[in-house]
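*Asks:* the amino acid sequence is not available; the structure is as follows:
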């Protein structure tokens, strides 16, 4: 790995740790620079703003979970496969509730719908499946909105959220 990538990785890891420990709002780019042992301007060389840093750090963590979940995924339908991946991702979202809310808010408010982990999730549930590719984004929307609504209802129980997702997935033809 070249020096530029190593620096970017240090910044990303420091940001995730600080976001986790202090929260997104209470973490400054100066703290991230100090923690990653770079100049403050170097942070902005790699990331345009703190929101972009959160987005990439969050996606990195979530993608690692998707890769882990893929190893044990024995499901043959996109719906059951999505349920399997949700059993790994929903607990992560709940464990990092405040960062998850900020992450999804950043995605929605920035007008950018690109999310590396949701794109990877979409790819994994469609992979080799005889399922209309046009339905997969709808499944991802259902997956995200199920979690969002469970948060609004203050469900801390991953099992309840997974059951709600399963019920909704069964209703899709």
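*Replies:* All right, it came through fine. Note that this is a predicted model, so its numbers are computed, not measured.

*Asks:* contacts, neighbours, all on C-alpha from now
*Replies:* OK.

*Asks:* residue 147 contacts residue 161, correct?
*Replies:* Yes. The criterion here is CA atoms under 8 Å, and residue 147 meets it with residue 161 at 6.7 Å.

*Asks:* now do the shared contacts for those two.
*Replies:* residue 90 (CA atoms under 8 Å, 6 or more residues apart in numbering).

*Asks:* try this one side by side with the last:
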């Protein structure tokens, strides 16, 4: 059973996410979020230092849900197939929430330390939880491809998850055919 503090935090996150979707991230004030959650303004800040922290936490909850569904449907055998599988679930989420995603990644580009545990857990998923040292380096390369494709897609006027997925597939295909220089 969750504590009263956890329940309040959840209510704030749900209210924030709903307002972000209805009014947009920039147009949603912390005061409006507090009102929608039925808490005092100060209570919001006792749970989240900034509105961006609410966005991060809200997206993390949503991403965890998307990844759990992708885990349930996973049938891929190779790291590349697994990456494409997860991207086929995550890219549509990020495209649907393009405004929030842009805002989040704009901040996280300069504070990647915060994402490291999630990225490492994702790399572990790509290699069936047992990556070797070489796998870890290759996993980082795969994550570079994943995130650069995502950022390129989010940078477009209209974010198209199918196009992002096709680009990621083409990049992975090209890598698999590339021969090392001799």
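*Replies:* Looks like it came in fine. Since the model is a prediction, treat every value here as computed from it, not as a measurement.

*Asks:* residue at max distance from the center of structure 1?
*Replies:* residue 39 (27.8 Å; CA atoms, centre = their mean).

*Asks:* state the distance from the residue lying closest to that residue once chain neighbours are set aside to residue 89 of structure 1.
*Replies:* Nearest non-adjacent residue to residue 39 of structure 1, counting by CA to CA, 6 or more residues apart in numbering: residue 33, 5.8 Å away. Using CA to CA, to the nearest Å, residue 33 of structure 1 is found at 29 Å from residue 89 of structure 1.

*Asks:* same check, this time on residue 162 of structure 1
*Replies:* Noted for residue 162 of structure 1: a distance of 10 Å to residue 89 of structure 1, by CA to CA.

*Asks:* same check, this time on residue 152 of structure 1
*Replies:* Using CA to CA, residue 152 of structure 1 is found at 18 Å from residue 89 of structure 1.

*Asks:* kindly report the same for residue 50 of structure 1.
*Replies:* Distance from residue 50 of structure 1 to residue 89 of structure 1, by CA to CA: 23 Å.

*Asks:* so between these two, which is more surrounded?
*Replies:* Taking other CA atoms under 10 Å, residue 50 of structure 1 and residue 89 do not tie; residue 89 has more neighbours (20 against 17).

*Asks:* for the strand or helix carrying the more buried one, which positions count as buried?
*Replies:* Using DSSP states H and E, the element containing residue 89 of structure 1 is helix 78-95. Neighbour-count burial for helix 78-95 of structure 1 flags 78-94 (criterion: 16 or more other CA atoms under 10 Å).

*Asks:* from the contact counts, what lies against it?
*Replies:* Counting contacts by 3 or more CA pairs under 8 Å, 6 or more residues apart in numbering; DSSP states H and E, helix 78-95 of structure 1 packs against helix 50-71, helix 116-126, helix 136-152, helix 158-171.

*Asks:* my read is that residue 57 of structure 1 contacts residue 12, right?
*Replies:* Yes. With contact defined as CA under 8 Å, residue 57 of structure 1 reaches residue 12; the gap is 5.8 Å.
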